[in-house]
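> No sequence on hand, only this structure:
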């Protein structure tokens, strides 16, 4: 049986308590058959959103975590704290964390291990820059990131392929480029690993991207901020 498509929304550094109106719209909507919805708001909203979504078909996740359980890490949040707040999944290694905070594959791996330790599902992000794509290094970069970032022996771990050059730019790879990378990831991961595509996913291109072999869902950025757009993408996963 084919695994359910996972449509995960990453709100990034967006969202105040007033954003609960978008959450309520998601909770009131009918989730398409064969589709699983996950929303990852900023850490300040995880507990409130998890409480509102309890008992629904909408999962609540987090965007990052520290690798330690606790300690003198001012401003950081552990995976255990996020799980305690109601997070079900935790994104680690997003390209913006790698670029803006200098996170290495080794750090991403430790964070993925921490998410698993806390009982959350790690969503490990990998992807190439435009320079790496143009120089023909895409598959080598992805292989290196998978080797360094993905812990062994974690059942149910999710991988998200996000070409850095497509995030927030409106540019998307061709379906053949997506197919090639997702097939390469699938060949390196245990059978059953869900592989998401992330990079300017919108209602207009969702169905096409989600029909590519080995694309088991999407990691959605800006389009997840509006319930109508997010649900339209989910509908594309069901077609």
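Yep, that arrived. This structure is a prediction, so every number in the text was calculated from the model and none was measured.
> Going by C-alpha atoms from here, please, whenever you check contacts or count neighbours.
Will do.
> For the residue lying closest to residue 112 once chain neighbours are set aside, identify the helix or strand it belongs to.
Distances taken as CA to CA, 6 or more residues apart in numbering place residue 122 nearest to residue 112, at 5.3 Å, with adjacent residues excluded. Residue 122 belongs to strand 121-126 when assigned by DSSP states H and E.
> now do residue 151
Using DSSP H and E, no helix or strand contains residue 151.
> how far away is residue 92 from residue 84?
18 Å (CA to CA, to the nearest Å).
> one step back: same for the helix or strand following the strand holding residue 122, what does it pack against?
Elements were assigned by DSSP H and E; along the chain past strand 121-126, the next helix or strand is helix 130-134. On a contact count with 3 or more CA pairs under 8 Å, 6 or more residues apart in numbering; DSSP states H and E, helix 130-134 meets no helix or strand.
> ok, and here's another one to check against it:
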């Protein structure tokens, strides 16, 4: 199966506040994205491909409500808390946190866990205590994965090495997967590989040879788990990524990186067509 994921990050923030949203007012933003994409994706109805869109928590209910009954789009959250509501125990004393129970009730089918931005956040908290522990980050993320799977929510689990870790990328990725997926049902997990060292303005993107090498290593160590490219599926790399047998899709974020940068539904659809065709 092919997987096309969309991480909408905080692209809902209007430009006047420093964000990239000129697409729609905040209360219509998710609805606009769904309505601009779902019918046009119907041409892939008989294809072995799934489309998942990850929304900020504010927009999850609106996104689910905007889905047609036969929509190919699945809605996902951008995270989940490591503890959940439990009958006879925790009734919901989880202020500021997003339990898997409410995601399930909303109709979310997926959650995004371990994105480099989430890893950086956890890393910063650990380092504030004067410690450094990379494995602890993945152990915390493992609790999120298990909480999601208890509610039958599938997981896109992000892994990747940063600049300081590139010389030992095999150990870094192995430990992120080993500790992150411990006790998890791997058949309901897709890995998103983020070469963090190559992402961002002025950086040299990871090439086909490097991505292929990494994907082959992961499959050799952990079996035939689906891997997508999490470093940004774009117009300029869609054909290259489609040519890698070990890669089963990609994670789209921004669609325009110059001028009026931002997310544009028509460009999102163009990227999908370039990759799948």
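The structure has been received and is ready for your questions. Predicted model only: the values in this text are computed from it and were never measured.
> Fetch the TM-score of the aligned pair.
Comparing the chains after superposition, counting by TM-score structural alignment, normalised by the length of structure 1, produces a TM-score of 0.90; 233 aligned residues with a CA RMSD of 1.9 Å.
> Just tell me what the residue nearest to residue 112 of structure 1 corresponds to in structure 2.
In structure 2, residue 122 of structure 1 lines up with residue 155, judged by TM-score structural alignment.
> Quickly note the distance from the residue lying farthest from the centre of structure 1 to residue 61 of structure 1.
Most distant residue from the mean C-alpha position of structure 1: residue 72, 27.8 Å away (CA atoms, centre = their mean). According to CA to CA, residue 72 of structure 1 stands 24 Å off from residue 61 of structure 1.
> what about residue 92 and residue 84 of structure 1, which has more around it?
residue 92 (29 against 14; other CA atoms under 10 Å).
> Now whatever residue of structure 2 lines up with that one: closest residue in space that isn't a chain neighbour?
Alignment note: residue 92 of structure 1 maps to residue 113 in structure 2; criterion TM-score structural alignment. Once flanking residues are discounted, residue 113 of structure 2 sits nearest to residue 157: 5.0 Å by CA to CA, 6+ apart.
> hang on, that neighbour packs against residue 115?
Yes. Judged on CA atoms under 8 Å, residue 157 of structure 2 makes contact with residue 115 at a distance of 7.3 Å.
> Which one of those two is surrounded by more residues?
residue 157 (25 against 21).
> got a list of what the more buried one touches?
112-115, 189-192 (CA atoms under 8 Å, 6 or more residues apart in numbering).
> Against structure 2, what's the mean shift for the strand holding residue 122 of structure 1, could you check?
After superposition onto structure 2, strand 121-126 of structure 1 lies on average 0.8 Å away from the residues it aligns with, using mean CA distance after the TM-score superposition for structure 1.
> Helix, strand, or coil at the most centrally placed residue in structure 1?
By CA atoms, centre = their mean, structure 1 has its centre lying nearest to residue 219, at 4.5 Å. Of the three states, residue 219 of structure 1 takes strand according to DSSP: H, G, I helix; E, B strand; the rest coil.
> Need the counterpart of it in structure 2.
Match for residue 219 of structure 1 (TM-score structural alignment): residue 251.
> Can you name the residues that contact that match?
Contacts of residue 251 of structure 2 by CA under 8 Å, 6+ apart are 4-7, 192, 228-233.
> Let me see the ranges of the strands in structure 1.
Applying DSSP state E to structure 1 gives strands spanning 5-10, 35-40, 58-60, 89-92, 121-126, 158-161, 194-197, 217-220.
> between the longest helix along structure 2 and strand 154-159, how many degrees?
In structure 2, assigned by DSSP state H, the helix with the most residues is helix 134-150. In terms of direction (axes from the mean of the first three to the mean of the last three CA atoms, to 10 degrees), helix 134-150 of structure 2 departs from strand 154-159 by 170 degrees.
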